[in-house]
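Asker: Any chance you could fold what I've pasted below:
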Amino acid sequence: MTVGIVVVGSVNLDLVVATPRLPSPGETVLGGEFRTVPGGKGANQAVAAARAGAACAFVGAVGSDDFGRMLRDNLVAAGVDVRGLRTADGPSGVALITVDAAAENCIVVSPGANATLAGLTAADRAAIGAADVLLLQLEVPLPVVAEAAGCARDGGTTVVLNAAPAAPLPRHLLDLVDMLVVNEHEAAVVAGLPAHTGTAALVDALLALVPTVVLTLGTRGAAYGDRCGLRLRVPAPVIDAVDTTAAGDAFTGALAVAWVERGTASSEDALRWACAAGAACAQRPGASVALPERARIDALFHEAYRNTA
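Answerer: This next block holds a predicted model:
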């Protein structure tokens, strides 16, 4: 099966520096290696889906600077259809990322051209309507996210929203979402609950808003719930993590592919495969450069879950 995925989202150049530990407010920490890596949650998820085996198209915006040309070339090299990628006058989006020795990270994003994305073209709408899945995040203006979701609903396309960075969401957008993918912090913000609310309570609260919820739990794996009453917990593969920057994007892109290929009857299997994708990404440094190919996902999936019935 060829899975058709359209991603409407952000594309950034990540400016990454390694440090022994993340600095405290007001503190200067001497860093190590510095790298520039194509990133952005939208572009990362598009590359992740393409490498996981999907036919993927991307709708977004880069700047008219050298970074924009680099970002466009990176998507093309990954096999992503970029006919929906605009070029806006001015700078491209950038993310300033610090990664510590434990593979934890701290990220500040300057949206640049991503903030100029406003409205879909007729070609964008046709692509979304013909796709199996529309993948959305919150690093581009909310009106275009809602417009894309509405277009998908009209065309019968499944809407997967990764609600990151965390923000309260309007009901008119949530009503268009088929699957919400969030970490625990994002889940609490969307649900309007206190931090440190338990996993089960978060899932239950979010199911009052959307039909299907996937809660990413980092090294603890992922949790799943839907309005049919199914609840799942899947462990993550045990690995030596190097950089977790794009692990969530690898998970989300792979989940979209697995969800279509394996069907809702194999929800647990799809979650495991997505967890394997996230873990495989975390084994390598960088964002888009670490996103795993399908063969790597399959290998880690079988290694991690081979004794699971």
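
Asker: contacts, neighbours, all on C-alpha from now
Answerer: Will do.

Asker: where do the strands sit along the stretch 201-309 of the chain?
Answerer: Using DSSP state E, counting those that start in this stretch, the strands found in the stretch 201-309 of the chain span residues 212-216, 222-226, 231-234.

Asker: For those strands, give me TSV that also has mean neighbour count.
Answerer: As requested, the strands of the stretch 201-309 of the chain are exported to TSV (neighbours: other Cα atoms under 10 Å):
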stretch	mean neighbour count
strand 212-216	25
strand 222-226	22
strand 231-234	16
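
Asker: With distance to residue 5 as extra columns, can I get the ones you listed in a markdown table?
Answerer: As requested, the strands of the stretch 201-309 of the chain are arranged in a markdown table below (distance: least, Cα to Cα, whole Å):
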| stretch | distance to residue 5 |
| --- | --- |
| strand 212-216 | 18 |
| strand 222-226 | 21 |
| strand 231-234 | 24 |
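
Asker: can you count the residues close to residue 170?
Answerer: Other residues within reach of residue 170, judged by other Cα atoms under 10 Å, total 11.

Asker: ok, now residue 78?
Answerer: Around residue 78 there are 17 residues (other Cα under 10 Å).

Asker: Over to residue 25?
Answerer: Using other Cα under 10 Å: residue 25 sits among 6 other residues.

Asker: check contacts around it.
Answerer: When contacts are counted by Cα atoms under 8 Å, 6 or more residues apart in numbering, residue 25 touches no other residue.

Asker: That one should be in a strand, yeah?
Answerer: No: using DSSP: H, G, I helix; E, B strand; the rest coil, the assignment for residue 25 is coil, not a strand.

Asker: do you know how far it is from residue 101?
Answerer: 19 Å (Cα to Cα, to the nearest Å).

Asker: Please generate a structure for the following sequence too, so the two can be compared:
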Amino acid sequence: MTTTHAPGRVCVLGSANVDDVREVDRFPRPGETVFARSRTRVPGGKGLNQAIAAARAGAATALRARIGRDEEGRMLRAAAAGAGVDTAGMLEVPAATGSAAILRDGAGENSIVVAGGANAAFTELTADDLAAIAAADVLLLQGEVPVVALEQAAVHARDHGTRVILTPAPVQEFGADLLSAVDLLVPNEHEACALAGLEDPRAAARALTATRRRVLITLGGRGAALVDPTGTVQEIPSVPVRAVDTTGAGDAFCGALAARLAAGAELPEAARWAAAAAALSVTREGSATSPAREEVEQLLDRPPV
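Answerer: The predicted structure is shown next:
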């Protein structure tokens, strides 16, 4: 059975992109051309995806992002607002809205190339950004905006008692000041290995538990593993589903995780809840397709088969 918690406050600081998705039978080899079965343009970007996921999971969610003064920026603002996200922090800058080119194969796997656009202009936090961070229970960060903004946000959050979660995707040169302010690091297995310089994901996660930080490493269809600073590993099981599109599954996981932690759930329970949310998200097409709170609770309350 799931446990009911009061809604919490989540501030997401990160990217907002328009995803250009092309369906292919298989990924092209270098120098090869393949035909796409279809093409769609949908809202995306790790920051936007995670904010939508947190809002749908029941948190009062604010997104701090940078978008262009263009049709794409208006599309992203409307998508966030439609999911119940506070969009006052989606500020317009003189640059094109960020975009991502996504290839998705017949197995639901994806390959992504991001053009930062307005996201790259997120190099300084406003007074309103700082106030939103201080007012939140959880600050959720990712690697698709400049590290200088992430560092300023994380240090401000730490100084004001806001819990900091970092998804190090894509992996950048995250400095010591940023990492020391992070309470929970949530990499996938490839990101964990890249950050730690190791080949084994669980060994990499143990190496990343510096400054008494906990690490929750996502393992795709194999679930997740929670590692504490003592090196103890707690396995978080996956929820078996038929995957249609894995784009944004990690963002669904992180947004739901932040929402449950903000509501007062303990980390293992929040991680199990997030795993269920991520499982539901891959049964739908698109990167901003996180399930509603009620859907996740119904899945978790379903008797095992």
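
Asker: Nearest to residue 255 of the first structure, out of the strands of the stretch 201-309 of the first structure?
Answerer: Closest to residue 255 of the first structure of those is strand 212-216 (Cα to Cα; 9.7 Å).

Asker: Which residue range of the second structure does the closest one align onto?
Answerer: Under the alignment (TM-score structural alignment), strand 212-216 of the first structure falls on residues 214-218 in the second structure.

Asker: Distance check, residue 96 of the second structure against residue 78 of the second structure.
Answerer: In terms of Cα to Cα, residue 96 of the second structure sits 17 Å off from residue 78 of the second structure.

Asker: Between these two, which is the more surrounded one?
Answerer: residue 96 (20 against 15).

Asker: Map that one onto the first structure.
Answerer: Aligning on TM-score structural alignment places residue 96 of the second structure opposite residue 91 in the first structure.

Asker: With residue 192 of the second structure instead?
Answerer: Checking TM-score structural alignment: residue 192 of the second structure goes with residue 187.

Asker: so how far does the helix or strand where that match lies sit from its counterpart in the second structure?
Answerer: Per DSSP states H and E, residue 187 of the first structure falls inside helix 184-191. Mean deviation of helix 184-191 of the first structure relative to the second structure after superposition (mean Cα distance after the TM-score superposition for the first structure): 1.0 Å.

Asker: mind checking how far the counterpart of residue 128 of the first structure in the second structure is from residue 87 of the second structure?
Answerer: Using TM-score structural alignment, the partner of residue 128 of the first structure in the second structure is residue 133. Counting by Cα to Cα, the gap from residue 133 of the second structure to residue 87 of the second structure is 14 Å.

Asker: Looking at the two, which is more packed in?
Answerer: Neighbours were tallied for residue 133 of the second structure and for residue 87 using other Cα under 10 Å; the higher tally belongs to residue 133 (29 against 19).

Asker: The match of residue 96 of the second structure touches residue 110, doesn't it?
Answerer: No: the pair residue 91 of the first structure / residue 110 is not scored as a contact, 9.7 Å apart, by Cα atoms under 8 Å.

Asker: Residue 263 of the first structure - how many residues pack around it?
Answerer: With other Cα under 10 Å as criterion, residue 263 of the first structure counts 12.

Asker: In contact with it: list those residues for me.
Answerer: Contacts of residue 263 of the first structure (Cα under 8 Å, 6+ apart): none.

Asker: Same check on residue 159 of the first structure?
Answerer: 133, 134, 135, 136, 149, 152, 153, 176, 177, 178, 179.

Asker: Throw those residues into TSV and include distance to residue 242 of the first structure, neighbour count and secondary structure, thanks.
Answerer: Putting the contacts of residue 159 of the first structure into TSV (distance: Cα to Cα, whole Å; neighbours: other Cα atoms under 10 Å; DSSP: H, G, I helix; E, B strand; the rest coil) gives the following:
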residue	distance to residue 242 of the first structure	neighbour count	secondary structure
133	30	25	strand
134	30	28	strand
135	26	27	strand
136	27	29	strand
149	34	28	helix
152	36	26	helix
153	39	19	helix
176	36	23	coil
177	33	23	coil
178	33	20	coil
179	29	22	strand
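
Asker: Shared with the second structure, which of these?
Answerer: On the basis of both residues aligned by TM-score structural alignment, their matches' Cα atoms under 8 Å, what survives of these in the second structure is 133, 134, 135, 136, 149, 152, 153, 176, 177, 178, 179.

Asker: separation between residue 32 of the second structure and residue 295 of the second structure?
Answerer: According to Cα to Cα, residue 32 of the second structure and residue 295 of the second structure sit 41 Å apart.

Asker: Compare those two and say which one has the larger neighbour count.
Answerer: The residue with more neighbours, out of residue 32 of the second structure and residue 295, is residue 295; 16 against 7, by other Cα under 10 Å.

Asker: The first structure: which residue goes with the more buried one?
Answerer: By TM-score structural alignment, residue 295 of the second structure lines up with residue 296.

Asker: Excluding chain neighbours, give the residue nearest to that match in space.
Answerer: For residue 296 of the first structure, ignoring the flanking residues on the chain, the nearest one in space by Cα to Cα, 6 or more residues apart in numbering is residue 280 at 7.0 Å.

Asker: ditto for residue 172 of the second structure
Answerer: Nearest to residue 172 of the second structure is residue 143, by Cα to Cα, 6+ apart, at 6.8 Å.

Asker: And for residue 170 of the second structure?
Answerer: Nearest non-adjacent residue to residue 170 of the second structure, counting by Cα to Cα, 6+ apart: residue 143, 5.2 Å away.

Asker: hey, where'd the helices end up in the second structure?
Answerer: Along the second structure, counting by DSSP state H, helices occupy 46-56, 71-82, 127-135, 147-159, 176-180, 189-196, 201-207, 249-262, 267-281, 293-301.

Asker: and those helices as TSV, adding distance to residue 223 of the second structure?
Answerer: Shown next, in TSV, are the helices of the second structure (distance: least, Cα to Cα, whole Å):
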stretch	distance to residue 223 of the second structure
helix 46-56	18
helix 71-82	28
helix 127-135	30
helix 147-159	27
helix 176-180	24
helix 189-196	11
helix 201-207	13
helix 249-262	11
helix 267-281	7
helix 293-301	14
